[in-house]
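The following block contains a protein sequence and its predicted model.
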Amino acid sequence: MKKVYYLSTCDTCKRIIKELGIGDEFEYQDIKTKKITEEQLNQMKNLSASYESLFSRVARKYKEQGLKDKILMEDDYKFLILNEYTFLKRPVFIIDKKIFIGNSKKNVEAVKKAIS
């Protein structure tokens, strides 16, 4: 299985996808137009070991909702990601049984190695 969860309006996501040169071999899911299901999120969590690792603290709503001043538990991260797409750290690549989360250089390099 090769899948990417991304945001079509995110320039960083678009740049990374273009840089990787991936095509139809991947299933693409724009998380804004097709919400992540609980089953999909659970699959990501099982590959990454936690919902927290999938959670984006740079989302605008993180500060707007005062979440930076709260102690969040795994169930909180799950609830927040399911109810607001911007809380998913992106892009998320699933290649076979490996997951690659976020847009760091190190992560993008790891995706390049996995697809080559």
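Looks like it arrived, so ask away.

Could you use CA atoms for every contact and neighbour count after this?
Noted.

Are we agreed that residue 4 is in a helix?
No. Counting by DSSP: H, G, I helix; E, B strand; the rest coil, one finds residue 4 to be strand, located in no helix.

so who does the closest residue to it other than its chain neighbours touch?
Using C-alpha to C-alpha, 6 or more residues apart in numbering and skipping the chain neighbours, the partner closest in space to residue 4 is residue 93 (4.5 Å). Contacts for residue 93 (C-alpha atoms under 8 Å, 6 or more residues apart in numbering) come out as 2-5, 99-101, 111.

I'd like to know which elements the one helix or strand residue 47 maps to is packed against.
According to DSSP states H and E, residue 47 maps onto helix 38-48. Judged by 3 or more C-alpha pairs under 8 Å, 6 or more residues apart in numbering; DSSP states H and E, helix 38-48 is in contact with helix 74-83, strand 98-101.

Name the stretch among these that sits most buried.
strand 98-101 (a mean of 20; mean count of other C-alpha atoms under 10 Å).

Second structure follows, compare the two:
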Amino acid sequence: MKKVYYLSTCSTCKRIMDDLNLSGFEQQDIKTNAITADQLDEMKDMSGTYESLFSRKAMKFRSMGLNEMTLGEKDYRKYILEEYTFLKRPVFIVDGQIFIGNSKKVVEELVALLN
């Protein structure tokens, strides 16, 4: 399975995706086609935690006061499902491996796997 969860309005997602050959990838824009609980649970099973999928850079993180709270795994799952911007993106799934976010290291590992 090859899939990418991304946000079409995110310039970083667009840049990363434009640099890759995504033929054969299923693409899901999380703004227009929200992730399901099953999809999120599958990502968590691959990554180990919901926290690893949670973006603290989302604008709503501070505006909702989440930066002042102690969040647990149930909280991370709840907020990601309620608000798409809390999913760290892009998320690539390639044959059972997951690549989360846009750090240089993650993108390099993904590129190495695809080439």
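Structure's in. What do you need? Every value quoted in this text rests on a predicted model; they were computed, and no experiment measured them.

Quantitatively, what TM-score do the chains reach?
The TM-score (TM-score structural alignment, normalised by the length of structure 2) is 0.98; 115 aligned residues with a C-alpha RMSD of 0.6 Å.

sorry, back to before: and the helix or strand that contains the residue nearest to residue 4 of structure 1, which stretch of structure 2?
Assigned by DSSP H and E, residue 93 of structure 1 belongs to strand 92-95. The alignment of strand 92-95 of structure 1 onto structure 2 (TM-score structural alignment) covers residues 91-94.

After superposing, tell me the mean distance of that stretch to structure 1.
With mean C-alpha distance after the TM-score superposition for structure 1, stretch 91-94 of structure 2 departs from structure 1 by a mean of 0.2 Å once superposed.

Check stretch 12-19 of structure 2 too.
Here stretch 12-19 of structure 2, set against structure 1 after superposition, deviates by a mean of 0.4 Å using mean C-alpha distance after the TM-score superposition for structure 1.

And that stretch, what's buried?
In terms of neighbour count (16 or more other C-alpha atoms under 10 Å), stretch 12-19 of structure 2 has its buried residues at 12-13.

on that earlier part again, and of the helices and strands packed on helix 38-48 of structure 1, who's closest to residue 20 of structure 1?
Proximity to residue 20 of structure 1 (C-alpha to C-alpha) singles out strand 98-101 among these, at 13.1 Å.

Columns distance to residue 51 of structure 1 on top of the helices and strands packed on helix 38-48 of structure 1, output as CSV?
Shown next, in CSV, are those (distance: least, C-alpha to C-alpha, whole Å):
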stretch, distance to residue 51 of structure 1
helix 74-83, 6
strand 98-101, 11
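
count of neighbours near residue 87 of structure 2?
As a burial measure, residue 87 of structure 2 scores 30 neighbours (other C-alpha atoms under 10 Å).

what sits against the residue nearest to residue 107 of structure 1 when sequence neighbours are not counted?
Nearest residue to residue 107 of structure 1, sequence neighbours excluded (C-alpha to C-alpha, 6+ apart): residue 100, at 6.3 Å. For residue 100 of structure 1, the contact set (C-alpha under 8 Å, 6+ apart) comprises 92-94, 107, 110-111.

ok, residue 100 of structure 1 to residue 67 of structure 1 distance?
Separation of residue 100 of structure 1 from residue 67 of structure 1 (C-alpha to C-alpha, to the nearest Å): 25 Å.

can you check residue 103 of structure 1 too?
Taken as C-alpha to C-alpha, the span from residue 103 of structure 1 to residue 67 of structure 1 is 22 Å.

More neighbours: those two, which one.
Neighbour comparison, residue 103 of structure 1 and residue 67: the larger count goes to residue 103, with 17 against 12 (by other C-alpha under 10 Å).
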